[in-house]
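[1] Quick one: sequence and predicted model below, then my questions.
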Amino acid sequence: MKLSEYVEYDAIGLASLVSAGEVTPLELTRLAREAHDEVNPRVNAVIEFYEDAETVAGADAGPFSGVPFLRKDIGAAEAGRLEEQGSRLFKGHRSNADSYFFRRARDAGLRTLGRTTTPEFGISGFSESILNGITGNPWDLGRTAGGSSAGAAAAVAAGIAPIAHGSDGGGSLRTPAAWCGLVGLNPSRGRISGGPNNQDGKFGLSRQFVLCRTVRDMAAALDVFSGPHPGDPFVIIQPNRPYLEELAQPTDTLRVGVARTKWGEVETEPDVLQAVEATAALLEGMGHIVEDIEPPYEPAEYSSILLGLSDLGASSLETAARAMGRTISADTLEPVNLKLYERGRNLPLSHPGHLQEAIRRMRFRVGEAVHAFDILVTPTMPTVALPHGGIYCATNPTLSAEEYMEADAALYQYVGVFNVTGQPSVSLPLAQSTSGLPIGVQIVGRSGDEVTLVRIARDLEEAQPWSKRRPTVQAGAADSHL
């Protein structure tokens, strides 16, 4: 298999070739390494391609048998591997326990070959950190790949691996999916266990999953990673059949709420709004009932929750630094994160209770506003991928902690709200701007109803296919003409 052929397959397609004996897992690992060596110097998506990549464990059978996989450098961990969280404070830190997520990855046949970039502590939606530098968007290297699953998205878009681990605490899967032309699902709260060390991260706002290129890979990944483990604090209803089988099931007539107005301070670009309008028209043509929906929350509600969660993390950060024999300073933390840490150092004992109540109020308010709809259609992001730098980066020394969180809430206005509510939401690469940049459209389901999202995502992929679109930087481009 040539590299130009490797990049044409999704993860299920590669696994099928392995099962048929047409290619071996070792060959796929070497192709991933070849892809990495060709494009990673340009995109800076993978910060470590494992030296022992050719011998990493993975089941010989399973839906993803032999498929190359990558780990985001924060979130689900691999025992003994580096996990530096994009921060100088954690440089050289190794995890001491395997996450349930990566146990399931190995059982499904995935070969985890390396780790990908993330902004420090995953706090920023922009793809840069002092520790690891800038990750470029394969569609335009001068623009951000999004965040915080920055390297994962850039690596998949550029063809290093067909699927990669990511996590989403406020849009961190969906934002890079939208800006890099990928499928990015943030599952329902409770769908994917965060165990054994982080079962309900950030009051349930943060979840682990993957970035990929096709709906069938998304469905297969749900089958692999879904399900509770003993000790999980929050367990939701399990599906009646495998999600892959849902791809063959009809979609019921749905009541669809469409967001045609902005939900935050940043204006929605005309190309993005046109993509939402086109998706709404497509769904209406399929027989669904389409209605407009007004903004279901106030931006100040969300930015206050972001600040509260950051405040709550100050003591745990101090504990981690002390355990490593390190100090927190401008030499170990980026400017915004240092300000957030200093703000949260002296919390009143009542703070967690107040934060929990703020989350409850917002969840209730949004829940009432969207209850009448089976799905929502919104922009994933109000803009196409933005140039690197600026007010959305935690490396920016000019912003206060409050200013940074207000800017974050303004730009990520359509995504973070559904981390608070716990609803599943997927960004689909349904359109492109007039300049050729990807535009993601977000489909939001009822809590626990990934089944409907799988079916409607399949319908939209069939009606508006995106598989032939390719970024400027992609592995194998040279040998595709040989």
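    Sure thing, it's come through.
[2] going forward, measure contacts and count neighbours with C-alpha atoms only.
    OK.
[3] Contacts only, for G166.
    71-72, 75, 149, 152, 172-173, 208-211 (C-alpha atoms under 8 Å, 6 or more residues apart in numbering).
[4] Okay, it and T118: tell me how far apart.
    10 Å (C-alpha to C-alpha, to the nearest Å).
[5] intersection of neighbour lists for these two?
    Common neighbours of G166 and T118 (C-alpha under 8 Å, 6+ apart) are 72, 149.
[6] which helices and strands does whatever helix or strand A407 lives in pack with?
    For A407, the host element (DSSP states H and E) is helix 401-411. Packing partners of helix 401-411 (3 or more C-alpha pairs under 8 Å, 6 or more residues apart in numbering; DSSP states H and E): helix 299-312, helix 335-344.
[7] Excluding its own residues, what touches stretch 85-100? List them.
    73-74, 76-84, 117-122, 129-132, 193-197, 321, 326-328, 331-334.
[8] Below is an additional structure, to be compared with the one above:
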Amino acid sequence: MATSDLTELYARSDALELAMLVRQRQVTPVELLDTAIAIVEALNPRLNAMVIETFDLARKAALNPPVGTFGGVPFFLKNIGSMWRGTSLTNGLSYMRDFVCDHDSDMVSRIKAAGFLLLGRTNAPEGGWSIGTEPRLYGPTLNPWNPEITSGGSSGGAGAAVAARMVPLAEASDGGGSIRVPASCCGLVGLKPSRGRITYGPETVDLWHGSIATLCVTRTVRDTAAYLDSVAGSVPGDPYIAPMPISPWLSQLAIPPKGLRIGYALKQPWGEPYAPEVMDSLQATLRLCANLGHHVEQHELSVSLEAAWLHYNVINAVETAADFDRLAGVSGRPVEQQELAPFNWSLLEYGRSLSAIDYAHGIAAVRKASQEIAKDLAAYDVFITPTLTQTPRPVGYWSMEDGDLKRYLHRWSDAGYLFGFNMSGLPAMSVPVAETHSGIPVGVQLVGRYGDEATLLRLAHTMEQELHWDKRRPPISAP
């Protein structure tokens, strides 16, 4: 096959299609890898999506990839959290510049077993607590739809890479919207699964009381479903175990949902009202759901998300301080102020100032808000909100060089509907339902009952068949 033909085939195919071509021996894993590397080398200087390169390791793996669902498909890990033995992991921090993983996390073992070829790691903000991706260490990731606007965060490098067709899907993680925000900004599908769906093992038992989830960003719902089938599961001792579905999530996509009861929110949690184009996208989504035969009704959350957000950041600050204490044991010295962006230093200092009683009160308040959210939405099969209440912000808006903790956290009102489903453990996903007048993607968030990713995936799949978002391609993309 000619190089140009293979590049176009690679760019238009999702991961399952590429894996099928490998199984049918129409292409080889080496050919797919060479194509992916050529695209990365051409586009990454413009987007800064990949920051740690492991091409040589991928080339070795391509000679004999595991026979898994995604055998031979190129893939990126995120530069936060996931341990991959023998490779660098910095979490976007200059303080961790010399850190090398000494083992594989359970998640990475499952990713390898699925057959992926790991090309490297994608950019993420320093420490991850931002919905933009602009770390000092690597510089900002730019959005392939418009380089002047954010690609989102914290999985912004993954979002840009997948949208630009460097890889068909990439690892992403989410503690307050970090899968769903890049999915919305970059026109992708981003599912945050239920609490306990993905194990933190073996090195970690729990993260933020089960509020952080790892999965992926993709261009198609079926890739998300198949990826979830490949990596979901627990290990002995996990504190949360989500119920497994009666059949694989991928196979359930063949059954369109019928007569769902869908609630939706029209009021901004705090901050600015919905941007007009966000409201238009939400209304269009609700009309589509009604036309598909579902019952749609307005329902505003009774819990104060703004108050819950402040309590959630008590947990975040204390856990951040504890993380840096642990890192000091690994690096042999404590982090210094000049090694952190001003926001992260402020967050660290805030965490150190809080008492055990403050932390206990924060946990209690978050758990109570989580209970109220779950009770409030119990009557609905799906609850719909905007993913972001505003259109994507300019590059620099989410810069962590702002050391005013209160002011920076208030800016998260754009994502005010996201963190509540980290706290409550409910599954939530962003789907790219529309574009602005200037061609920038807009996502809506679908929220489901605990353990019921299947309904979200089935509804999203029917929406994808109507809207054909998988066919859209940004100006900066392969070939």
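    That came through fine. Everything numeric here is computed off the predicted structure, so don't read it as measured data.
[9] Any chance you could compute the TM-score here?
    For this chain pair, the superposition-based TM-score is 0.96 by TM-score structural alignment, normalised by the length of structure 2; 472 aligned residues with a C-alpha RMSD of 1.4 Å.
[10] V183 of structure 1 pairs with which position in structure 2?
    Applying TM-score structural alignment, one finds that V183 of structure 1 aligns to V189 in structure 2.
[11] Was I right to think that match contacts A183?
    Yes: the criterion here is C-alpha atoms under 8 Å, and V189 of structure 2 meets it with A183 at 5.6 Å.
[12] Neighbour count for those two, which is higher?
    Applying other C-alpha atoms under 10 Å to V189 of structure 2 and A183 shows that A183 carries more neighbours, namely 38 against 31.
[13] how far away is that one from A164 of structure 2?
    13 Å.
[14] Find me the equivalent region of stretch 430-439 of structure 2 in structure 1.
    With TM-score structural alignment as the criterion, stretch 430-439 of structure 2 aligns to 427-436.
[15] Enumerate every residue touching the one residue sitting closest to the centre of structure 1.
    Central residue of structure 1 (C-alpha atoms, centre = their mean): L173, 1.3 Å from the mean position. By C-alpha under 8 Å, 6+ apart, the contact set of L173 of structure 1 is 147-149, 166-167, 184-186, 209-211.
[16] Which secondary structure element is home to L460 of structure 1?
    Using DSSP H and E, L460 of structure 1 falls in helix 450-463.
[17] So what touches that helix?
    187-188, 215-216, 219, 239, 243, 246-247, 249-251, 424-426, 428, 430, 443-445.
[18] what about burial for the residues you listed, which qualify?
    Among these, those buried by neighbour count (16 or more other C-alpha atoms under 10 Å) are 187-188, 215-216, 219, 243, 246-247, 251, 424-426, 428, 430, 443-445.
[19] Tell me the residue in structure 2 aligned with V23 of structure 1.
    So V23 of structure 1 corresponds to V27, using TM-score structural alignment.
[20] which SS state does its match fall under?
    coil (DSSP: H, G, I helix; E, B strand; the rest coil).
[21] Where do the helices of the stretch 201-350 of structure 1 begin and end?
    For the stretch 201-350 of structure 1, the helices defined by DSSP state H, counting those that start in this stretch occupy 215-225, 243-246, 270-285, 299-312, 314-323, 335-344.
[22] what's the angle between the last one and helix 314-323?
    Read it as helix 335-344 of structure 1. Interaxial angle, helix 335-344 of structure 1 versus helix 314-323 (axes from the mean of the first three to the mean of the last three C-alpha atoms, to 10 degrees): 110 degrees.
[23] against structure 2, where does helix 335-344 of structure 1 fall?
    So helix 335-344 of structure 1 sits over residues 342-351 in structure 2, by TM-score structural alignment.
[24] For that stretch, which outside residues touch it?
    Everything outside stretch 342-351 of structure 2 that qualifies as a contact, by C-alpha under 8 Å, 6+ apart, is 126-127, 314, 316-321, 337, 400-405, 408.
[25] If anything else comes up later, I'll come back, but that's it for now.
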